[in-house]
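*Asks:* Sequence unavailable; structure follows:
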């Protein structure tokens, strides 16, 4: 296709590509092409070196560029090719020879982003990596926007926050020479985003890292010769022992008898915020928690924390907070060996304050270097914060996305009907938009069903739903069963084995397409999307007089978890409420 083009000629042609592609009319519609999806490639004779400025591939192997499949339909690619060749004589080199066409890869030679409604809907029917092929104008404006410090992108579920972040990461990668880090609190999510980024910017290679913040912190400590042994099983045991010794005999059981609530208090509000003295905790605004704790109760919590810390240090292990805190001390004490030009923090609402401080410390306040992406409505862990609590200034450097690209109307309506799901905040404590203002770009309405029944019936209902999903033409590869707890997930895994339904655990899922149902907890479903979702929810009713502030906290998180599960669905969602 390009084998007769010299490197100089190719450079001239490609040098004008972004301008031409950004202002191209195809038929009656204006199409905005996304520069980050265009890769400049020179196809040369075998064993010939390229010009060093563009990716060079052999005539015999250029088709491997398109192993990921076409992003545009064949007819759309042909129309774009015709329009391009008419606009500039230089682009006659790129036009398609239909008589010589041997398959879909020929049409893929000029694939790029097209936001015509037809093409947008086509892209959104495919797995997440295909979303890389387009951005709407409001999203595209954020990709190249210049920020003189840390910035954040917020918005309801499904509005393309992560897609914009990955495009912005590719944009920055091509204008910098340092490393880039995409990180999050969710362990399995970076694998999926790495696959998407590889399609978006394959030439970046090892400069871009995709890993959880705990994984990054552990690697840093290992390289620095510091202890990095995180042992959460030992942490569970130590906390239970601390509770038995000092927690259960004080005022705390009268407030909340479930010690998991107090474990969250220590993890998220004390250690997660880096508090080191009781008076700091005594004055703390317990953001994200209902009610207030009197000083005597806070003294009891602090005693519980100190007992736990004594047991932890005696055993010689780190918990999740210790790993982050140790890495932060290392970054502040000694500069990193390799410079990072950008850090993207996805699902930022579930980070601790110390996690935010670590991400910030990697790049500090350098222009365009730190991007925080998330949605407070999707917080599934206890506690809360403002970005200002972490010392991250973002005033004037934020954006709210409003158009939903994932969920059809019925799914959005069900999600919005959940208690407390009316307003989306901006990640710094201010109301941003109401969920009702979030408009869906998809058409067709979708299906959202709610079932109420007892525990003995729920498995049969899940089996029926799997049959209905299949009847609608939705494959297992695009279906997920999401639970709140690992125990619930184990129960349905056993059922799937009995039914001989193949499945993949969400914890092991890397967005590779395979004909298997995905199953796991809501914590592992964060940031993912599927055409169909099954979410059995086990409800435990409480008499009104017994509802404490602690129980209200748990109910708020429970609503958030249902919201996250429901909004993973594109076309079909089943919410099965199992009542006592």
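*Replies:* That came through fine. If you're wondering where the values come from, they're calculated on a predicted model, not measured in any experiment.
*Asks:* From now on I want contacts and neighbour counts done on CA atoms only, so please keep to that.
*Replies:* Will do.
*Asks:* For the residue nearest to residue 493 when sequence neighbours are not counted, give its distance to residue 477.
*Replies:* The shortest distance from residue 493 to any non-neighbouring residue, by C-alpha to C-alpha, 6 or more residues apart in numbering, is to residue 519 (7.6 Å). As defined by C-alpha to C-alpha, to the nearest Å, residue 519 lies at a distance of 11 Å from residue 477.
*Asks:* More neighbours: which of the two?
*Replies:* For residue 519 and residue 477, the more surrounded residue by other C-alpha atoms under 10 Å is residue 519, and the numbers stand at 27 against 21.
*Asks:* pretty sure the more buried one belongs to a strand, no?
*Replies:* Yes - counting by DSSP: H, G, I helix; E, B strand; the rest coil, residue 519 is part of a strand.
*Asks:* So which residues of the stretch 51-200 of the chain form strands?
*Replies:* With DSSP state E, counting those that start in this stretch as the criterion, the stretch 51-200 of the chain has strands at 55-58, 151-154, 179-184.
*Asks:* Need the winner for burial among those.
*Replies:* strand 151-154 (a mean of 25; mean count of other C-alpha atoms under 10 Å).
*Asks:* what's in contact with it?
*Replies:* 161, 368, 370-375, 394, 397-401, 425-427 (C-alpha atoms under 8 Å, 6 or more residues apart in numbering).
*Asks:* another structure for you, compare them:
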């Protein structure tokens, strides 16, 4: 049977085809189970730059493009395009092996020759060249072709490099983009080049991995040794072990690619072992969740045979995100017996279970209404005659008392209130503690709990077990939103030791205001922390626009330092985000409906479109407008709507999701940021700054759900957050 590789471009283009065409594509390439001459007609092209690039007829209108060497039985599926486009692409391109990584790269020879010829004889750039800080030796060592050096040396701005993105070999563009972002050559070597050299096979399946390993070790990589070169091109190419796996990949192309690893991700996920807690960080779309899933798989494979089911915990912040993890795990691990070793649940649900079991199964009455909680604080403050607002008391209890697990007035009087902006002397602290005792006393008397109280109690119960802990390994996704009480419970779930905790998160996406110091919680990740910088979901245009929202904002890294988006970039390009202001809400919704219909006409299905709002009532109005226009909708978390409709939800509900096209609606002053969600400066100036940053991060999260297109709109006065990023405004 032939060795098959699927290039990511093939998979993405296949996903956008109509179902009958997809079926025909599968029928054609399913014949690879036989020898390539049995039923396949791979057509050579006259005057092709690379005679190994052939085309194959799919139907009357579509052709596939395949890299098929003269000898050997390995094939790489490159493109699926309309007939004329496929021929034109095949004539211009050539497949080569990168001099540094020894992986396959595709190059538009015609366009590169024109671009290179165009700069020869031109005077040097007026300003400092873009890569003046990098020597020719370093460029060559990082895999830049010698014949491209004149072109590279003539670039003076990142925009010039971006303009070459579609014609440069992908691996070489990645290197140049990293250098343009001021990454050091040694960092590029470690994060882009070395990880591909170290990993000899892609994790499409154990069988494909083993086969590629054997072939790679048997011979050096040559131009026609496709199996080994494909194995070194992980992140761009998936190896397929047979017709069943081909059918599985082609049946869910977008989902399948979401669980494939790129080189920098694989190095983190499949490291044999960490000596203690390990962490992976990175902006939206860098694949932190994918890494967490693969880490759970790796740990499951390492378990001894006698390990019981559920030995590994894979957890996250909310129930919805846990459901997404569960579905992705089913896709990644078809083997039910292996998958059973991993339990998936959200943190609060697990804490509830632990406390409930200690009460012989008695259900817990949880206070879920924040209005009810603050109303209790208001009544207590009034009853005690103390001059504190309900908001201040609630925040002091959550961010100081529960965060530091304070259990007596003496400890509260002595504790640091770092992060709180209003100073409190001993008398004021004593008054606060009286309010805390009254609040907790009321809850205890009514046998009621808050979520954070349940987590604190679960941590206490686990500590009482001594060395007996329920899990061997704990993998945590969306770690930035967890409260210290939740972290203490997670720390107590697993004994300290190698591979105890694996943490994935991004503090730029913190939307619930829970600040922590892992170091202070006894979770040391120094020397075991990795940053991912390449976004594989969002276009560079959307990424740059969204990142500008956070420019100048101080964001901590959960470990005593600052988090940075320096060097953070996308792997592909697209259209610039569209911003639109309207006079009235009706006008804004009219514009949204027109945009959604335009996306539909361009071949984007309703379920591939997301609409984010700050509050759910606006989401319902959006749904009504779209439904009246004949567009099906699904309100996330709601009971109505078509399952295949446009996804509409609050910005909070959009966390962890992604869409081909994304609209963020109602980004008005007073709504984003939401006035009721921001502590006023007179109550606590520090908390005010934290709340504003949380609202800004919420908008950032909503915008970075987009893969290909982003539209941001408002009516009346636009949000102050859009001061710079709305420069492309269209009214």
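*Replies:* Received it, and whenever you're ready, just let me know what you need. Remember, it's a predicted structure, so these values are computed and weren't measured experimentally.
*Asks:* ok so, going back, want to throw the strands of the stretch 51-200 of the first structure into TSV with distance to residue 384 of the first structure?
*Replies:* TSV is the format used below for the strands of the stretch 51-200 of the first structure (distance: least, C-alpha to C-alpha, whole Å):
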stretch	distance to residue 384 of the first structure
strand 55-58	46
strand 151-154	16
strand 179-184	16
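*Asks:* separation between the residue of the second structure most remote from its centre and residue 353 of the second structure?
*Replies:* In the second structure, the residue that sits farthest from the middle, by C-alpha atoms, centre = their mean, is residue 385; the gap is 48.3 Å. The spacing between residue 385 of the second structure and residue 353 of the second structure, counted by C-alpha to C-alpha, is 38 Å.
*Asks:* picking up where we left off before, what lines up with the residue nearest to residue 493 of the first structure in the second structure?
*Replies:* Residue correspondence to the second structure (TM-score structural alignment): residue 519 of the first structure is matched to residue 648.
*Asks:* There's contact between its match and residue 638 in this structure, I believe.
*Replies:* No - contact criterion C-alpha atoms under 8 Å: residue 648 of the second structure and residue 638 do not qualify, at 9.7 Å.
*Asks:* coming back round to it: so the residue nearest to residue 493 of the first structure sits against residue 491, correct?
*Replies:* No - counting by C-alpha under 8 Å, residue 519 of the first structure stays clear of residue 491, with 10.9 Å between them.
*Asks:* Now check the first structure for the residue matching residue 283 of the second structure.
*Replies:* Under TM-score structural alignment, residue 283 of the second structure pairs with residue 156 in the first structure.
*Asks:* Just list the residues touching that match, thanks.
*Replies:* By C-alpha under 8 Å, 6+ apart, the neighbours of residue 156 of the first structure are 375, 377, 401, 402, 404, 424, 435, 438.
*Asks:* Compare the residues you listed with the second structure and list the overlap.
*Replies:* Retained in the second structure (both residues aligned by TM-score structural alignment, their matches' C-alpha atoms under 8 Å) from the contacts of residue 156 of the first structure: 375, 377, 401, 402, 404, 435, 438.
*Asks:* Please convert the buried members of those into ChimeraX selection syntax.
*Replies:* To isolate the buried ones among these in ChimeraX, judged by 16 or more other C-alpha atoms under 10 Å, type:
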select :375,377,401,402,404,435,438
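*Asks:* Among the kept ones among the contacts of residue 156 of the first structure, which are located in strands?
*Replies:* residue 404 (DSSP state E).
*Asks:* what do we get in the second structure for residue 457 of the first structure?
*Replies:* So residue 457 of the first structure corresponds to residue 587, using TM-score structural alignment.
*Asks:* quick one: its match is in a strand?
*Replies:* No - counting by three-state DSSP, one finds residue 587 of the second structure to be helix, located in no strand.
*Asks:* Tell me which residues touch the closest residue to it other than its chain neighbours, please.
*Replies:* Leaving aside its sequence neighbours, residue 587 of the second structure sits nearest to residue 715 (C-alpha to C-alpha, 6+ apart; 7.8 Å). Contacts for residue 715 of the second structure were tallied using C-alpha under 8 Å, 6+ apart; they are 581, 582, 583, 584, 585, 587, 588, 666, 667, 668.
*Asks:* returning to that earlier point: output the kept ones among the contacts of residue 156 of the first structure as CSV; include the columns distance to residue 275 of the first structure.
*Replies:* Shown next, in CSV, are those (distance: C-alpha to C-alpha, whole Å):
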residue, distance to residue 275 of the first structure
375, 25
377, 26
401, 34
402, 36
404, 38
435, 35
438, 38
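*Asks:* re the thing from before, just the buried ones out of the contacts of residue 715 of the second structure, please.
*Replies:* When the contacts of residue 715 of the second structure are checked against 16+ other C-alpha under 10 Å, the ones flagged as buried are 581, 582, 585, 588, 666, 667, 668.
*Asks:* In helices, which of these appear?
*Replies:* Among those, DSSP state H puts 585, 588 in helices.
*Asks:* Just to be sure, which of the buried ones among the contacts of residue 715 of the second structure are found in strands?
*Replies:* 581, 582.
*Asks:* So which of the buried ones among the contacts of residue 715 of the second structure is the closest to residue 389 of the second structure?
*Replies:* residue 668 (27.6 Å; C-alpha to C-alpha).
*Asks:* That closest one maps to what in the first structure?
*Replies:* By TM-score structural alignment, residue 668 of the second structure lines up with residue 538.
*Asks:* I'd guessed that match sits against residue 559; true?
*Replies:* No - Residue 538 of the first structure is beyond contact range of residue 559, at 12.0 Å (criterion: C-alpha under 8 Å).
*Asks:* which ones are touching the residue positioned nearest the centre of the second structure?
*Replies:* When the second structure is reduced to its mean C-alpha position, the nearest residue by C-alpha atoms, centre = their mean turns out to be residue 285, at 3.3 Å. The contact partners of residue 285 of the second structure, taken as C-alpha under 8 Å, 6+ apart, are 534, 535, 536, 537, 538, 704.
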